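Student: give me the fold of what follows.
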Amino acid sequence: MRERFRKVARAGCLVLLIAAGCAVLWGVLELRKHQRRDAADRTLNGEGVISPSWRVSGDCRPRTTAERSRDEAVADLLHHFDHQRVNPGLGYKEQYFAWRWRIAGSSGSCSPSPEHYRRLAGVLVPLGWPKLPTDRSDLELTRRLPPSPALARNLAELAFASHPLPFGPLEYDNRPFARIMLAEQGRFARPWGRRALTEIAPDTKLGTSAATLAAATVPQQAAPRIAAALTAMTQEADRRRKRIEGLKGGPHIVYQLRDGERLFELADALATAGPAAEPHAEPLGQTFGSGSHFGLLPAEPTYLCAAADRIGGRAAVAASRASFCRTPALAPANGAR
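Tutor: Below is the predicted model of the structure:
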């Protein structure tokens, strides 16, 4: 009897050990799955808000004689190298006119002459630029190159690539930025407007950047869809508010950090639609009517002030009633408020 008990006990211990091992293995697999999911989400959505060019301040000082001379010297590099995509002269010139000019001189200067960018586009774009691998800093060059059908096609290849295009140490996806740069190609971006319209979504950077592209190309169709995305986000934030206890001071909308960033991007997209956005701006106007929490901490959505002012109408009126939109840095240029 005692021997039988020992056998049963040993069998039970073995079963427990196997169960414990399985539990540990399951935990490790789940942890790795979450790590992969978090890494993928960080790549796709971890980057901060990408501002469209209309948000970039135009205040700058004229370039000095020394800075203009340096611009000319870099521009002349093309005369010393063959016009091929992979050569040191063209590569450095690309970087210089994209971003190095900012750090080569004193701060606050205007960008180099548009003529330099026109000549550079005449060399880079026929070679298929931008194409992989193109670093984000270099991709900033598209903000200053003159729009063209060829540049729009090259950007569209990046913007609608079937897989993430990581850049930088954190490997953020480059496709959302490419979509916003494509939106700034004006009429040359219209062939991709319908596709962008079908990809509008409030929960990913690909979805919000698609909203910006659609707003720039098919604004009448895009504006109501962007408004619907804003409404869905606001409703989810309101449901979250009702689940959270301890928030004082009246009604609040609660946005998690990523949600707040997507909200800002959708607001920029709606503002990009121009006059077509005004009849659909009510969801944005409601944001000014209640306190907001971003990252579960009290914060006023000052980023939205410029978007509301650009849309005009009721959105601008709602923003004008918000005290945080009346600071000098956020006051509208057209005197609407």
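
Student: when you work out contacts or count neighbours from here on, use the C-alpha atoms and nothing else.
Tutor: OK.

Student: so where do the strands sit in the protein?
Tutor: 166-167, 172-173, 252-255, 291-294, 297-298 (DSSP state E).

Student: what is the second one packed up against?
Tutor: The elements that strand 172-173 packs onto, with contact taken as 3 or more Cα pairs under 8 Å, 6 or more residues apart in numbering; DSSP states H and E, are helix 2-45, strand 166-167.

Student: which stretch among those comes nearest residue 220?
Tutor: With Cα to Cα, the closest approach to residue 220 among these belongs to helix 2-45: 27.1 Å.

Student: quick one: list the elements packing against the closest one.
Tutor: strand 172-173, helix 205-217.

Student: let's compare: structure for the following, please.
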Amino acid sequence: MSGAGRIRVACLGAGYFAQFHYDSWARMPEVELVGSCDMDLVKAAATGLPAYDDVGQMLDEADPDVLDIILPPDAHAAAIEQAIVHGVKTIICQKPFCRALAEARHITHRAESAGVTLVVHENFRFQPWYRAIKSALADGAVGQFHQATFRFRPGDGQGPRAYLDRQPYFQKMPRFLVHETAVHWIDTFRYLFGEPVSVYADLRKLNPVIDGEDAGYILFEYANGARTLFDGNRHLDHAADNLRRTMGEALIEGSEGVINLTGDGAVSLRAKGAIEADPILGADAWNGFGGDCVHAFQSHVIAGLKSGSAFENTAPDYLNVLEIEEAVYASAKLGQKIDLRAK
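Tutor: Down below sits the predicted model:
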């Protein structure tokens, strides 16, 4: 799609996280929001858009160029199918993408066969600190890359009311820490460091009121011998005025220096042998979610539609993330390293 006309966007879902989607779309002069659909019609109406509780009716009446699916994974495949049937040619779908890898593969193939562009709304790689880190690595800031660690510490997992005030379905997800959350860093590590060749995982559940795991280690190996570690624990916090800004802290270490990400979104570089670090990116001042990464991602999609440029995180590419996720769970179950090259 290209040209000067506004792109018509309809949204399916009006729950907690949807607020960031609607806010972002409303800030784009090249976008016209044409409808909101939710099982709770009151929530859909609260967006101020034409409100629906039937997605088929919305697609027929609003005739969007883009459908933005902002639903939990159980509803993804059916919603994508409906959009395909109704002739929508560009679909954005929130993560976690579908319920399982097999379902994601099926609906991805269905979209490809119908000539539909399906993009997974994976926005963490669009957070400004990861864009800055990517640029620094490309410039050789740390020399030969050796290892990286991300310490996931959102501090929201303790007690019987964990997650109930924001996203209550978290408590009932049989696969939680990895399927819902660590997939962000599976994708971000791919963006920063390339495709891993093996994975080892040790997962556990600390809060007895939830169904899935909420803590664990995931160790990735790369063809050049480098390693990255996702160290996740939803019960613990980190030094930040907003625990949901970066959700943790990171170190990216190499032969010539160390890049440090702190909880305020600042990125710095300490050269090998130095005491002080030099700033790469200042502290984040955005009051919303994740350095305004939702807006960065959605702007990326609109720019691609207007110019014909390539999209990041199309569904066929994102299947790699889900294949790695399956390997993570297999590793944790078997207690052994999984070779990702042996697909």
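
Student: superposed, what's their TM-score?
Tutor: With the length set by TM-score structural alignment, normalised by the length of structure 1, the two chains reach a TM-score of 0.28; 158 aligned residues with a Cα RMSD of 6.7 Å.

Student: circling back to that earlier point, tell me which of the helices and strands packed on helix 2-45 of structure 1 is the most buried.
Tutor: Most buried of the helices and strands packed on helix 2-45 of structure 1 by mean neighbour count (mean count of other Cα atoms under 10 Å) is helix 205-217; its value is a mean of 30.

Student: tell me the angle it makes with helix 2-45.
Tutor: With axes from the mean of the first three to the mean of the last three Cα atoms, to 10 degrees as the basis, helix 205-217 of structure 1 and helix 2-45 are set at 20 degrees to each other.

Student: now the helices and strands packed on strand 172-173 of structure 1 as a markdown table including mean neighbour count and distance to residue 313 of structure 1?
Tutor: Output for these, formatted as a markdown table (neighbours: other Cα atoms under 10 Å; distance: least, Cα to Cα, whole Å):
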| stretch | mean neighbour count | distance to residue 313 of structure 1 |
| --- | --- | --- |
| helix 2-45 | 13 | 32 |
| strand 166-167 | 17 | 39 |
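
Student: can you add distance to residue 266 of structure 1 and give those back as CSV?
Tutor: Compiled in CSV, these are given as follows (distance: least, Cα to Cα, whole Å):
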stretch, distance to residue 266 of structure 1
helix 2-45, 14
strand 166-167, 23
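
Student: do you know which of the ones you listed lies nearest residue 93 of structure 1?
Tutor: Closest among these, using Cα to Cα: strand 166-167, at 20.3 Å.

Student: list the helices and strands the closest one packs on?
Tutor: Against strand 166-167 of structure 1 (3+ Cα pairs under 8 Å, 6+ apart) you get strand 172-173.

Student: on that earlier part again, turn the helices and strands packed on helix 2-45 of structure 1 into CSV, columns for distance to residue 293 of structure 1.
Tutor: Formatted as CSV, the helices and strands packed on helix 2-45 of structure 1 follow (distance: least, Cα to Cα, whole Å):
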stretch, distance to residue 293 of structure 1
strand 172-173, 26
helix 205-217, 20
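
Student: among the ones you listed, which is nearest residue 266 of structure 1?
Tutor: So among those, helix 205-217 is nearest, using Cα to Cα, at 5.7 Å.

Student: and of the helices and strands packed on helix 2-45 of structure 1, who's closest to residue 182 of structure 1?
Tutor: Shortest distance between residue 182 of structure 1 and those, using Cα to Cα, is found for helix 205-217: 6.9 Å.
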